[in-house]
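Colleague: return atomic coordinates for the entry below.
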Amino acid sequence: MAKSGQERSAKTALKRQEKKEVELRHKVRHGITEMLADLMRWNEIEEAGEALQLLILNADPVAALSQAAADLPLSPSGLIRHHVRPGILDRLDDVAQSLRGASQKHAIELLILCAHTAGPEGSARHLRIPRHEITISENVSRQLEEFANTGIET
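Modeller: Modelled structure (predicted):
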C-alpha cells in the first residue's frame, strides 16, 4: 500500500533530523533567483539545493568578491530555500568569512553572481562535482599485480 504524503513527509523529516540537516532560507534580490535558474539550466541541474551545494563546495572567494559591486535590476526579492548538512554549513560560514564577514545570504548571492558572470561554459567550473583522487601505493599495486598473475578467476 502506498504511503500518504504525510507519512512520506514525516519520514523525510526524521531522516533530516538524523543527519542534522538544517533548512536555510535566503531572501535574495529577484535577479539572483533568475540567475540561479539560468545556471541550473546551463549545467543540467534539476535541484536548486544541489546547485547551491556545488557553488559552496567550489567557491572562489576572490572571484566572488569581484562581483560585490554588480548592479542588478531593481525588482522584487525572491526566496531561495535549501537544506544543508553540517559540513556544507561550515563551508558556507568559512566562505562568508573570507568574503569580508559577509552574511550567508550575501555569500550565496555573490557565488551565484560570480558563476553566472562566467556564462554557460565558464559556469561549469563553479558547478562541477568534486572528485576524490585515488592513489594506489606501491605495496597495494604489487599485491594486485601478484593477484592478477596467479590466474585465479573471480
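Colleague: from here on, contacts and neighbour counts on C-alpha atoms
Modeller: Fine.
Colleague: go ahead and flag the most central residue of this protein.
Modeller: Taking C-alpha atoms, centre = their mean, the centroid of the chain lies closest to residue 53, which sits 1.4 Å from it.
Colleague: another sequence for comparison is provided below:
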Amino acid sequence: MAAKSQKERDDKAAAKRIEMDEKELRHRCRRGTRDKLEELMAWHGITEQAEAIQLLIWNAHALGPEGSAPALAIPRHEYALPESVARTLYQQGAKEAASMDRFEQLPNS
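Modeller: The predicted structure follows:
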C-alpha cells in the first residue's frame, strides 16, 4: 500500500471534521487573559491551549447552572471613594448649589 499524499490526508481530515460537525472557535484576547490561561495550563501540565479551553468548557458545564455560575460571573471592579475626594466633591457641589441659589434670587431686570 502506497503512502497517502498530503492532499489525501487533508481531504480525509476535512471529511472527518464535517462528519463530526467540528467547528473552529477563534477568540482574541489580551495579554492578561492569555497569562491566566497559561497559568492554568502550567498548574495542570496542559501544553495545548485548545485542550485547556475544551476541558474548561466541559468541566464548567458538568458543574451545572448553579455550580458554573461563579466561574462565568463577570468580574466587577469595586472602587471605594476616598473620604478626602468625597469631601472635596461635596464642598464643590455645595459651592455650586449656593451660586445657583444666589442667581435665582437676583431680581429680574
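Colleague: secondary structure of the residue nearest to the centre of the first structure: a helix, I assume?
Modeller: Yes: counting by DSSP: H, G, I helix; E, B strand; the rest coil, one finds residue 53 of the first structure located in a helix.
Colleague: mind listing what it touches?
Modeller: For residue 53 of the first structure, the contacting residues are 84, 88, by C-alpha atoms under 8 Å, 6 or more residues apart in numbering.
Colleague: and it, what's its match in the second structure?
Modeller: Matched by TM-score structural alignment, residue 53 of the first structure corresponds to no residue in the second structure.
Colleague: same check on residue 127 of the first structure?
Modeller: Residue 127 of the first structure maps onto residue 72 in the second structure when the alignment is built from TM-score structural alignment.
Colleague: how deep is its match tucked in, by neighbour count?
Modeller: By the other C-alpha atoms under 10 Å criterion, the neighbourhood of residue 72 of the second structure contains 10 residues.
Colleague: what of residue 65 of the first structure?
Modeller: Residue 65 of the first structure has 18 nearby residues by other C-alpha under 10 Å.
Colleague: ok, now residue 52 of the second structure?
Modeller: When neighbours are counted by other C-alpha under 10 Å, residue 52 of the second structure registers 18.
Colleague: that one maps to what in the first structure?
Modeller: When the first structure is aligned by TM-score structural alignment, the residue opposite residue 52 of the second structure is residue 107.
Colleague: which residues are contacting the helix or strand hosting residue 51 of the second structure?
Modeller: Per DSSP states H and E: residue 51 of the second structure is located in helix 49-62. Outside of helix 49-62 of the second structure, the residues that reach it under the criterion C-alpha under 8 Å, 6+ apart are 37, 41, 46, 67, 68, 71.
Colleague: about what we covered before: from residue 140 of the first structure, how far out is the residue nearest to the centre of the first structure?
Modeller: Computed with C-alpha to C-alpha, to the nearest Å, the distance linking residue 53 of the first structure and residue 140 of the first structure is 34 Å.
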